[in-house]
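In: Predicted coordinates and the sequence they were generated for:
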Amino acid sequence: MSKRRCDHCQLLYEEAVLLCDETFKEARFFCCKGCQGVFHLLQSEGLESFYDKLGGQSIAPPETPTSSGLEKFDLEKFKECYIKINDEGFCEISLIIEGIHCAACVWLNEKVLFQKEGVLEASINGTSHKARIVWDPETTSLSSIIQTIRAIGYNAHPYDPKLQEEHANAARREYYSRLLVGVFATMNIMWIAIAQYAGYFTGMRGDIKSVLNFAEFVLATPALFYTGWVYYRGAYYGFKHGYVSMDTLIATGASLAYGFSLYAMFSGNGETYFDSVTMIVTFVFAGKYLEVLTKKRAVDTLDAMIGSLPTEVMVIRGEEKILLHVEEVQAGDVIEVRPGEKVVIDGVVLSGEASFDESSLTGESEPKLKGQKEAILSGSICLDSVVRYEASATHQGSILSKIVTLLEVSMTKKPRIEQLANSIAGKFSLVVLSIALLTFIGWFVATGSFETALVVAISVIVIACPCALGLATPVATLVGLGVGAQKGVLFKEASFLENMAKSRVLLLDKTGTLTEGRPKVKEAWIDPACEVDVLFALLGTSSHPVSQGVREYLEEHTLALKEATLLDVEVVEAKGVQAKWKEHAIAGGSGRLMEELGIAHERVGATHYLFSCDGVVLARFALEDTPKKDAKAVLAHLQKMNIKVEMLTGDNETAAWKVAREVGITQVRHSLFPHEKAAVVEEYQAKGVHVVMAGDGINDTLALSQADIAIAMGEGADVAVSASDVVLLNDSLKSLEDAFLVSRKTYRTIKQNIGFSLLYNVTTVPLAVLGFVNPMIAAISMSLSSLVVIGNAMRIRTMLKKGKQ
């Protein structure tokens, strides 16, 4: 009976069992209703080019779409555990999509999701099959989205980091058992090989040689097909999807040596190479196993942050203590934390006093004493007393949750140099196979020996190492990101490591970046006719550090302050605030604001605040903001690293230069508005210079968004943090220095690794072609090249501990 393929899944069936659909111009045949439904769906959505992308590959036929089991995705408990609400109020989730096996599958899922009403963003990682989906809950639901995925023949379930960790541990255990088999086979086969080599020179009876060959065969077979299974699997998928990888090279080389050895053993012609087969597989697999361990160690920072977090907290409700899941805690709830417990949710201390270890967040080992009204951060550990605090955010809105999200995202983004290395590595394997084929032909023609030609060709295949080239960037990047996080430096994307390493200009805001950011009143004059309550209310309309400094002064020195009612409040950008109180026009801010309003005033100090009512100044305050303790030393070190440092500030000339002289900056631009700061960034970029901008305020946002690398101090405004590429968690300038050191060392290591892997292949492949390398030595050197790359990447951690550039 004739067979034909299903027009959707491309699987072969008896023609009689296929469903015939004649609703199209040409009759279509399907193996099931599921395939027929998906085919109709793709046609109606204009996605029929999926079949062109699929080529001749087959896919699993879908199950008939049903709604069973989908209701759970809309339950409140499920939403609390897996769905996040972003700043715009849209829902966001990470899903693992099952059934993806090629680029066509990724393309199809993304296209279908994008065309679904209510879905705003859908991006799928083709390697991990992890999808990030953002949707409008007013328009669609998660159950509907998953139903859409199922309708085209795939399935989806929420991404759970702890579950993924279990899978990773299981994979490591499997790799370990495979390695043990390989090592056992290699160690025993080496003794047999020694006996054979001795017999080769001293003479050995044929029957004894046959027994030894069979013993090697028994040991080499599990090493090849059990330990080496990962190479056959990788080669299979590579062949299926049309690419040649390192797995293809190892599987090809080992199989050729194994096949020829079988021929030699049964025919009695030629020498066997079972020892080389075992060593090729085992040595290369050992490198692969160490690669797995290295990657795990590189992301241990992320695992350490989420692995030991408690899932429940003690919440105080009246006189009761209730144990609640962290997802159920709301802002405003009172939480009790005891000595030794880790804080899971951000908050402000209500009662008690204790020391907190914030080293996992900021990298600072010295505990910090926290008392009433002071903020405590999620991720810190209570050391010595019971404290009750008010939650200032939900679990998802707390800093630790945001850090984990940033790290997860950063580890999925590839720098441009990694994309280049991967592109070279992808083509490299095909080139090596071509060279090996030409080598075989050349040696066979030159010597007439099939065995000699084959052994030399196998050596060429095995010694070539696209693996080292492929590992050159990602391992170094993972180590760099992990070390940065330990030091309180968060790179939002791995690509920012490369951009920052190339930067030669650092532009710094003054207030809150170079200085403590909390100006204190040093001198004050208040007219007896001044309505202090009105001044106090006006100060409350501005979040500027100067306004807040004056407000704190009034709180400390004035009794029974009340909030007056103000009308028509208008914030004048970078100058101050105007408003109406009763029938009076009031204003507060800098001397520039008073000059624009035509109000005569007397300047007091470099940084000052003036308050006027109906055109008369009724209060003057002189303030001083001191530079951060480590500012001078850090900036001196950065300048030694050949980084040009320039201060950009909205403050007046006197205040700007006072701070600049104290911290050792010789280039200052003062009295700048936000758009003027951004213009300075553009000025440098027009000259082809990579620019790093560091700031902490709302007025820095324009310049931060314009810069090649934007750095936000950890205690800065939320909008500045959102616009940044790098976040300094501990608000210290030492972290700014660490950010440059991490990026430069990582980028330098990447270039070293790529240079070494290219030099290795350029040197060793010709030696193998000329016949100077046998397969066993080729396997050892190939494995060692990967280990050199990994070891060099791990040096980033050691070098940065010693403070080297």
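Out: Received, thanks.
In: going forward, measure contacts between C-alpha atoms and count neighbours the same way
Out: Fine.
In: Once you drop chain neighbours, what's closest to W581?
Out: Once flanking residues are discounted, W581 sits nearest to L566: 5.1 Å by CA to CA, 6 or more residues apart in numbering.
In: and that neighbour, how many residues sit next to it?
Out: When neighbours are defined as other CA atoms under 10 Å, L566 has 16 of them.
In: Please name every helix or strand in contact with the helix or strand where M500 lies.
Out: Per DSSP states H and E, M500 falls inside helix 495-501. Here helix 495-501 touches helix 416-447, strand 709-713, helix 733-769, going by 3 or more CA pairs under 8 Å, 6 or more residues apart in numbering; DSSP states H and E.
In: what's the most buried one of these?
Out: For the helices and strands packed on helix 495-501, the largest average neighbour count (mean count of other CA atoms under 10 Å) is found in strand 709-713, namely a mean of 27.
In: What angle do helix 733-769 and it make with each other?
Out: In terms of direction (axes from the mean of the first three to the mean of the last three CA atoms, to 10 degrees), strand 709-713 departs from helix 733-769 by 140 degrees.
In: want to throw the helices and strands packed on helix 495-501 into TSV with distance to F50?
Out: Below are the helices and strands packed on helix 495-501 laid out as TSV (distance: least, CA to CA, whole Å):
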stretch	distance to F50
helix 416-447	24
strand 709-713	39
helix 733-769	36
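In: and R518, which of those is closest to it?
Out: Shortest separation from R518 across the helices and strands packed on helix 495-501 is recorded for strand 709-713, at 14.1 Å, computed as CA to CA.
In: Surely Q548 and L539 touch.
Out: Yes. In this structure, Q548 is within contact of L539 by CA atoms under 8 Å, at 6.9 Å.
In: more crowded one of the two?
Out: L539 (24 against 19).
In: hmm, back to that, quick one: contacts for the residue nearest to W581?
Out: 534, 537-538, 579-582 (CA atoms under 8 Å, 6 or more residues apart in numbering).
In: Out of these, the closest to M713 would be?
Out: The closest of the contacts of L566, once distances to M713 are taken by CA to CA, is L538, at 27.3 Å.
In: which SSE is the closest one in?
Out: Going by DSSP H and E, L538 is part of helix 532-539.
In: Repeat that for A104.
Out: A104 belongs to helix 103-115, assigned by DSSP H and E.
In: Comparison target below:
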Amino acid sequence: MSKQRCDHCHLEYNASVLLQDTTFETPKFFCCKGCQGVYHLLKDEGLDTFYAKMGDETTLEPPKVNLDDTSRFDLDGFISKYVKTNKEGLNEIALIIEGIHCSACVWLNEKVLSKQEGIVEVSINYTNHKAKIVWDGAVIKLSQIIETIRSIGYNAYPYDPKSGEERATAQRREYYSKLLVGVFSTMNVMWIAIAQYAGYFTGMESNIKSILNFAEFILATPTLFYTGSIYFKGAYYGIKHRYVTMDFLVATGATLTYVFSLYAMFTRNAEVYFDSVTMIITFVFAGKYLEVLTKKKAVDTLDAFGSAMPSEVTIIKGDEKILTSVDSVEIGEIIEVRAGDKVAIDGIIVEGEGSFDLSRLNGESIPILSQKGDKILSGSICLDSVIRYQATNTFSSSMLSKLVTLLEDAMNKKPKIEKLANQISGYFSRAILFLAFSTLLFWFYQSGSFETGLIVAISVIVIACPCALSLATPVATLVGLGLAAKRGILFKEAGFIESMAKCDTLVLDKTGTITKGKPEVVETAYVQSFDRSLLYALVSSSTHPISQGIASFLKDSEESLHVKHLEQVKTVEAKGVKALFEGHTLLGGNAKMMNEEGVEFLIPSTLESLSHYFFAIDGILVAVFGLRDSLKEGARESIEALKKLGLEIVMLSGDHLSVTQAIAKEVGIEVYEAALLPHEKADYIEALRKQGKKVVMAGDGINDTLALSQSEIAISMGSGADVAVDVSDVVLTNDSVNSLYEAFVIARKSLRVVKENLLFSLLYNVITIPLAMSGHVIPLFAALSMSLSSLVVVGNSMRIKNVLKRS
């Protein structure tokens, strides 16, 4: 017998008794669970260099206690790596739960965890088995949460794209081996069944028939207990917690057929159905295996956002370059990025210039040239030079980290229609058991044959498996989320897809949404001479696009601007800025502000169709600027496409009427309102909703946040203010009006596919269950049709990927 070392303690054992762990890139072998637990613990905490220091010749005593317990989940290193603290001070973690086979498994885990004191929120995504758990660390520990999950027959580990991929690969291998056993047994049992059916019509000696029955028994047994083991496990834990799962239906149907066939084989009083046992398990498992592969492809789109991010960056301290973890970088530190590097943290370029690929963020393949002073975002790729930039965010608060968090939350939050489907499938399983038992009694009474009644009842149980119903919503939703993410459209919750699809009115802010949000000075009128540096200091204190446009104009046109330190700088919401300088009052803003401050002004005829900015000193007007903001590329075509979807389009603006009117006419919007303050925009949307309209609002600035909060669905442009992004339900990272159109198309198509899936699932059950109860479907075809129904739902959901190609 060959000897092999344990990868932890280095003691030698017979190779056959070692535990193989395939969760690593290269499989590891351990003499016991204790060694395996310690090895995982050291690796998770970044201490696996211990083995290199230990050397190959040193051996350790095996642990006397099993360290594969949950205590490691409470270690500080583990918590700092995987656990986040939200705004309410509660702990939050993303876990992958192993062993989930159907929506009932999701329900069971959510139900049991929700009952635990201290757990505030539990949301599990059926498609990728990812759970978001929020809890109060003062009441319950993470180790207790993991123990609770294990106590009901499942396992959980922190979500990590890299380790998750390894575990997913191990699971696919396990499924593949079980499927091979099932397929091998099924192919051989079919030949035996053909021989038996031929012998039934032509005559066959009883001893030959017994041999063939035994051969079928040999093939059916490993299929039932090895390939079908996942169904027995799921059924056991479902019964333990008083819930009828899909696993229970499959396990019950196959086991009843197997037991009856054993009885028939030994008593020779009836026909055996070992072939049906083999085929039920194999067909159902094949559907499950294909479903796992299909769901994995959909999830890959979302996981790709975070999986390839660098874990280290080069920071510059004086003349020294230091390679450090992304988590340890602080705001203000200087980071160096070379050609081909991915940007891990948001910042502003302080040295150099280069082209950046932002396709991961916004789906656009055309690189953007960024220079000194420009902002760069995490997730972009430096293409052609070496640049240095100053970090403006930490890693966890940078753009890509936020997007990954948004996607994870979106995948975990269920739409209303999915919750309804899950509730239906829960009651559905119980109803099927009742119908199957009633069918058994009816056929036994009608025919006097228990065998006939049992086989028909088994067909009812197998054909009515609620898989298709359970898959109808989550797979379609996940495909929709993945497609949207690829196009730079991020839904913060999956439920927002459903809500957006039902909306009939789109309200658009003008500046930064329809227009580029970068007004340029095209006309000037100087009433009196003044120090341009005073105006530059005033407009530089505001982030409003018009103020920034004035600042840019002065910087380009004036040769000597001196630094002026203003006092008592005050921003007047949606109107302008006030300040003091050496006893003089400075005012800069729109006509409303000038009226309120008692400043007399007259708009020159050359500036009438432009946006206006007035500058006054001590109540006397000294300058008027006319600015024009150009439309975003493709804005007119996109709005025309939105109209064709049947949407009512409204434009709201804080700008004066003539400018708003000109933009509305240019893009083809008939309904618009001008000179609105932030609260007036919100009131307008509230009035629309009182009329029964379902409103989507799109904006980008701080002044849009009130209006965004009043709408059914709030959409913010990714380049907009952080507060606008925070209150929004959907984020458009590529800042394009066309993304609004694509968001509506994806949302409506996703909801349509969900409804198609649910309708198909209901029709399938309405048609097939009566057929099975009437005795027209044998268990073999019941298993086949049930598997096909699940694959039809998955295949229909994948059609969402092509919706933008046709539109």
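Out: All right, it came through fine. Since we're looking at a predicted model, the values are computed, not measured.
In: ok so, going back, please point out which parts of the helix holding A104 of structure 1 sit buried.
Out: Neighbour counts over helix 103-115 of structure 1 (16 or more other CA atoms under 10 Å) mark 104-114 as buried.
In: Touching the helix or strand following it from outside, list them.
Out: Following helix 103-115 of structure 1 in sequence order, the next helix or strand is strand 119-124 (DSSP H and E). Applying CA under 8 Å, 6+ apart, the contact partners of strand 119-124 of structure 1 are 106, 110, 113-114, 130-136, 140.
In: Against which helices or strands is the helix or strand just after strand 119-124 of structure 1 packed?
Out: Next along the chain after strand 119-124 of structure 1, taking DSSP H and E as the criterion, comes strand 130-135. In terms of contacts (3+ CA pairs under 8 Å, 6+ apart), strand 130-135 of structure 1 is packed against strand 91-98, strand 119-124.
In: Of the ones you listed, which is nearest A501 of structure 1?
Out: Here strand 119-124 is closest among these (CA to CA), at 28.1 Å.
In: Quick test: name the residue nearest the centre of structure 1.
Out: Nearest residue to the geometric centre of structure 1 (CA atoms, centre = their mean): S410, 1.8 Å.
In: check contacts around that one.
Out: Applying CA under 8 Å, 6+ apart, we find S410 of structure 1 in contact with 491-494.
In: Share the number of residues neighbouring S328 of structure 2, please.
Out: Using other CA under 10 Å, S328 of structure 2 is surrounded by 11 other residues.
In: Please tell me how far it sits from W135 of structure 2.
Out: 26 Å (CA to CA, to the nearest Å).
In: Please report the distance of the closest residue to A131 of structure 2 other than its chain neighbours from V244 of structure 2.
Out: Once flanking residues are discounted, A131 of structure 2 sits nearest to I124: 4.2 Å by CA to CA, 6+ apart. I124 of structure 2 sits 19 Å away from V244 of structure 2, going by CA to CA.
In: For the aligned residue in structure 2 for the residue nearest to the centre of structure 1, pull up the helix or strand it's in.
Out: Taking TM-score structural alignment, the alignment pairs S410 of structure 1 with A410 from structure 2. Element membership for A410 of structure 2 (DSSP H and E) is helix 399-412.
In: Which part of structure 2 matches stretch 639-659 of structure 1?
Out: Using TM-score structural alignment, stretch 639-659 of structure 1 corresponds to residues 643-663 of structure 2.
In: to the chain's geometric centre, what's the distance from that stretch?
Out: The chain centre lies 33 Å from the centre of stretch 643-663 of structure 2; the measure is CA atoms, centre = their mean, to the nearest Å.
In: Give me the distance between the two termini of that stretch.
Out: Criterion CA to CA; first-to-last residue distance in stretch 643-663 of structure 2 is 17 Å.
In: any chance of the buried residues of helix 103-115 of structure 1 in TSV, plus distance to V344 of structure 1?
Out: Output for these, formatted as TSV (distance: CA to CA, whole Å):
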residue	distance to V344 of structure 1
A104	41
C105	39
V106	36
W107	38
L108	39
N109	36
E110	35
K111	38
V112	38
L113	34
F114	35
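In: of these, closest to I754 of structure 1?
Out: V106 (29.6 Å).
In: The closest one pairs with which position in structure 2?
Out: By TM-score structural alignment, V106 of structure 1 lines up with L113.
In: what does P779 of structure 2 align to in structure 1?
Out: Checking TM-score structural alignment: P779 of structure 2 goes with P775.
In: pretty sure its match is touching V462, no?
Out: Yes. The pair P775 of structure 1 / V462 is scored as a contact, 6.8 Å apart, by CA under 8 Å.
In: if we can go back for a sec, neighbours around the residue nearest to A131 of structure 2, how many?
Out: So I124 of structure 2, with other CA under 10 Å, has 25 neighbours.
In: next one: L587 of structure 2
Out: Using other CA under 10 Å, L587 of structure 2 has 27 other residues around it.
In: Assumed it was part of a strand.
Out: Yes. Under DSSP: H, G, I helix; E, B strand; the rest coil, L587 of structure 2 falls within a strand.
In: Distance-wise, check it relative to I546 of structure 2.
Out: Between L587 of structure 2 and I546 of structure 2 the computed distance is 14 Å (CA to CA).
In: just to revisit the earlier point, between the contacts of L566 of structure 1, which has the most around it?
Out: Busiest of those [other CA under 10 Å] is L538, holding 28 neighbours.
In: Tell me which residues touch that one, please.
Out: Contacts for L538 of structure 1 (CA under 8 Å, 6+ apart) come out as 566, 577, 579, 587-588.
In: Return the closest of those residues with respect to F225 of structure 1.
Out: Proximity of the contacts of L538 of structure 1 to F225 of structure 1 (CA to CA) peaks at V577, which lies at 76.3 Å.
In: ok, and the closest non-adjacent residue to the closest one?
Out: Sequence neighbours aside, V571 is the residue nearest to V577 of structure 1 in space, at 4.5 Å (criterion: CA to CA, 6+ apart).
In: Surely the one you found is in contact with G588?
Out: No. The pair V571 of structure 1 / G588 is not scored as a contact, 9.9 Å apart, by CA under 8 Å.
In: so what's the closest residue to E98 of structure 2 other than its chain neighbours up against?
Out: Of all residues not flanking E98 of structure 2 in the chain, N155 sits nearest, at 5.1 Å (CA to CA, 6+ apart). Taking CA under 8 Å, 6+ apart, we find N155 of structure 2 in contact with 97-99, 146, 149.
In: Thanks a lot, catch you later.
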